[in-house]
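Novice: Return atomic coordinates for the entry below.
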Amino acid sequence: MAISPRLDIRQTQSLVMTPQLQQAIKLLQFSSFELTAFIDQEMERNPLLEREDVDRPLEATEPRLDAADKPVLDSAPPETPLLDGMTAASASEGLDVDYDNTFNNDSAADSDGAEAFGQWGSRNGGSHGFDDPDTGLEQTLAGEISLRDHLVAQLNVDVADPAERIIGLHLIEMLDEAGYLVGDLDELAEKLGCPPGRIEKVLKRVQGFDPAGVFARTLRECLGLQLAERDRLDPAMQALLDNLDLLARRDLAGLMRVCGVDAEDMAEMIGEIKALDPKPALRFDHIVAQPIIPDVLMRRAQDGSWLVELNSDALPRVLVNTRYYAKVAGAAKSKDDKTYISEHYQSANWLVKSLHQRATTILKVATELVRQQDAFFRLGVQHLRPLVLRDIATAISMHESTVSRVTSNKYIATPRGIYELKYFFTQSINSADGGDAHSAEAVRHRIKAMIEAEGRDILSDDQIVVALKADGIDIARRTVAKYREAMGIASSVQRRREKALGL
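Specialist: Down below sits the predicted model:
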């Protein structure tokens, strides 16, 4: 057979994911913050995209859920005409985050401790008097003192040597948010050009500052500083601090043997340890936790059904400015300019449609979740039913992977609190009497409630199994132990020992 080049025509079928389809899939699994960052990048790249600031009602209608009815969604067109020839779609909006100003170590070293003396003036070198017309009443109000200001004030009073004040300022800048000293002291000594012994001397001095336990390098040192401040760091307590791993394992017998004390003294020592603050600096620098913005809202209607809707605050509109597109397209002369404008216009339209499809899909999945978990919202976590992705996917005629992407990092605000959509998917545990299966989350909640309600008689895992089987839950002892350990609950032996010690 001769080998020669030739042309063949073949017909094949293959699944090809276009860039637009990949973008739509990626948008589904984005959280609201990730989507905000993505939209900001697209708006910087595409001049035809704009964000509408005016609040407008959501285009998708509000579904009503009854116990026996399936949700009905009215599909909105992907592009809705607005003013000035624009089109809109639902998107996600982020939050503004305020960042605290940080102190520059180099500027502290160059100022020779000037800032440590608390000079009257602003950071940029200006000063303000009481007769300054720019000084308003709000500038004279007292605010929350920070940890740094609190420590610098003590440094001004307790340390007179300017060189040691500079070292103290650097040590203050090496504190983390909990008040622990992070970083290498040898590197600090090399940076400042002083012997390491002088760094250690200043460290010992600032470790006596308020709050007690600040400038510690380990948890043991932090607790030791607080006990020393209370004059309670005796040899037995020091032995307890040196063996905190035994305390973490609840090996009370080993602790009593190491510390040389009886059960009564050990219970008193552990009580003193529990009264200490392992993170002494958190009382000063209050870092406000970023709240979760729910993607979906639900509330009860007057007839007792559930109303589910998208959160309009988390879904601003992204617009395609068709008027601007017509203007620049008409002014384009070269082929490259026309291609550039056409590609960006298509990209903007596809993004608008993808965002609308994302919002509709989230609403559809959340609506079905609320319908299937109706007993949970009405009666509580003990009535949470077992559910898997396949159940929702089958009900709304979608693929399981789509449901998985939609429920990742999405939250719903309910009358019982804010939950991640993934929370409602739990494994099933068989019923002992052949009835409906039970949710694993509901069983865990019941186990926790039984242990919290136990009095002098401590329940073993076997006793919990018997009690659950009496309630119609078929569960193995090892499953009870696994759930108990996952919730951080000690074994019956350890709980009995702690109750005997009064812990």
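Novice: use CA for all of it now, contacts and neighbours both
Specialist: Fine.
Novice: longest single helix anywhere in the chain?
Specialist: The longest helix of the chain (DSSP state H) is helix 335-372.
Novice: So which bits of it are buried?
Specialist: Residues of helix 335-372 classed as buried: 341, 344-345, 347-372 (neighbour count, 16 or more other CA atoms under 10 Å).
Novice: could you pull out the strands for the stretch 251-400 of the chain?
Specialist: In the stretch 251-400 of the chain, the strands defined using DSSP state E, counting those that start in this stretch lie at 296-300, 306-310, 317-321.
Novice: Is residue 220 part of a helix or strand, or is it coil?
Specialist: helix (DSSP: H, G, I helix; E, B strand; the rest coil).
Novice: so how many other residues sit close to it?
Specialist: Neighbourhood size, residue 220 [other CA atoms under 10 Å]: 17.
Novice: one more, for comparison:
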Amino acid sequence: MAVGPRLSIGQHPGLALTPGMRQSLRILAMPPVELALEITREAESNPFLTVTPPARGGLSAFDIALETMPARPSLGEGLRRQLGEMSLPPGVRAVADYLTGALRDDGYLDATEAELVSETGQPRAVVAEAIAALQRCEPAGVGARSLPECLALQLTDRGISPGLAAEAVAHLDLFAQDDWAELGKVLHLGPGEVSALDAALRGLSPHPVDPGGPESSPLVPDLVVETAPGGGMSVRLAEGVMPAISLDEALLAQVPDPDDPFVVSARSRAEALIRAVSHRGETLLRIGLRLVADQHLFFSCGPDHLAPLSRRVLAEELSLHPSTLGRAVAGKVLLTGGALYPLSMFFPSGLPMGHGGTVSSHAVKIAIRRMVEHEPAAQPLSDAVIRERLVADGIDITRRCVAKYRESMRIPSSFERRRRAARHRGQAMEAGARD
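Specialist: Okay, the predicted model is just below:
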């Protein structure tokens, strides 16, 4: 069911993205610490922006931001800095900056070129050039819209021609089958060149950005979900996290010339930032309320009950554009039951169940981890055995998918787990002999 007005942009094909729209979407994409830094920077140069740090014990996002100014920039900040060093037409730069806020946490761009044309109101050529500019940034593969495109961008970054890179990723099935003869024919390469290309492919990452890598800033929650006094769950914006900002009306009243260009510009910037921050909070709260409704079993029964949920479905329920939802979710964290959960975690893919339902990939990963935690140390479970047990529970999954989920959780193979267990037994026996 749609809730509230549609919060998307550029619905009319001739409507260009206004500076206010760009700022609102950029603010929406910022995690708390980055937003606190943005507020700090604006307040330093804008006398009409009043900033009141949150009153609470411990460090707030504002406190953390003030203390971590030299910290490693976020993905969005780093990309915007790189784009700023490129010689781009103003329209292309505006769209490219806009795209930095549309990326998933792992660096992929979910929106299609056609969607971005409709969303920004810019010609297809401008959008294509903006995507190309984003994809020239580091890390290699950022802005890719599919796994093959991500791998092709990484190959190009390693010095392989774009044409050959595209051809190579179009035949990943032949590489997986080690079909060197056929690869040599379709790619017009000799055996040594095919071997070198295979080695390059095996060294690539399936994600432009490691979703499990170190955070660029401390995790600070935007939303809090807790049990309501009368039962059920309540959702609120985290208190004491962000500073309160307002327009200094008293100072404006003392200005001799309200039409002075500096005064007009500073007031406009302050008002735009206040509106953007307010819109960000309202959008996150709407998303939180919807997540509690759609993922109620997770919040009432625990992580095992996380249900498959499509971002596109949730965007439709909230009357948001999918890319707007993507900006709101990226880098945001929810606090519940004393634990922090990235909002992106609430959109797991689903696997079919034997009885016709679906189970989330997150729940399957938990099941795999528990099997490994309780396996006999001397006889670790192979991926094939794990698959058999999951299938017996009604989960339709392949052995390759089991291996992919295991690797994503950084669980070694059964061979490596057996080797480590043997080494530990040997070390224990040596220690016992010494005693």
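Novice: Please convert the strands of the stretch 251-400 of the first structure to a markdown table, extending it with mean neighbour count and distance to residue 417 of the first structure.
Specialist: Shown next, in a markdown table, are the strands of the stretch 251-400 of the first structure (neighbours: other CA atoms under 10 Å; distance: least, CA to CA, whole Å):
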| stretch | mean neighbour count | distance to residue 417 of the first structure |
| --- | --- | --- |
| strand 296-300 | 18 | 10 |
| strand 306-310 | 23 | 15 |
| strand 317-321 | 25 | 27 |
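Novice: rewinding a little: for the longest helix of the first structure, name the packing helices and strands.
Specialist: helix 19-29, strand 86-90, strand 306-310, strand 317-321, helix 322-331, helix 389-396, helix 400-407 (3 or more CA pairs under 8 Å, 6 or more residues apart in numbering; DSSP states H and E).
Novice: now these in JSON lines, with distance to residue 444 of the first structure?
Specialist: What follows is these, written out as JSON lines (distance: least, CA to CA, whole Å):
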{"stretch": "helix 19-29", "distance to residue 444 of the first structure": "29"}
{"stretch": "strand 86-90", "distance to residue 444 of the first structure": "38"}
{"stretch": "strand 306-310", "distance to residue 444 of the first structure": "27"}
{"stretch": "strand 317-321", "distance to residue 444 of the first structure": "42"}
{"stretch": "helix 322-331", "distance to residue 444 of the first structure": "55"}
{"stretch": "helix 389-396", "distance to residue 444 of the first structure": "21"}
{"stretch": "helix 400-407", "distance to residue 444 of the first structure": "22"}
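Novice: wait, which of the ones you listed is closest to residue 204 of the first structure?
Specialist: helix 19-29 (51.0 Å; CA to CA).
Novice: residues in contact with that closest one?
Specialist: 35, 350-351, 354-355, 358, 402, 405-409 (CA atoms under 8 Å, 6 or more residues apart in numbering).
Novice: after superposition, how close is that helix to the second structure?
Specialist: Mean deviation of helix 19-29 of the first structure from its aligned counterpart in the second structure after superposition (mean CA distance after the TM-score superposition for the first structure): 0.8 Å.
Novice: buried sites along that helix?
Specialist: 24-25, 27-29.
Novice: equivalent range in the second structure for that helix?
Specialist: Across the second structure, the stretch matching helix 19-29 of the first structure (TM-score structural alignment) is residues 19-29.
Novice: what does stretch 106-118 of the first structure give?
Specialist: Residue span in the second structure matched to stretch 106-118 of the first structure, by TM-score structural alignment: none.
Novice: Please compute how far the longest helix of the first structure lies from its chain's middle.
Specialist: 27 Å (CA atoms, centre = their mean, to the nearest Å).
Novice: ditto for stretch 390-398 of the second structure
Specialist: 29 Å.
Novice: Can you list the buried residues in it?
Specialist: 390, 394-397.
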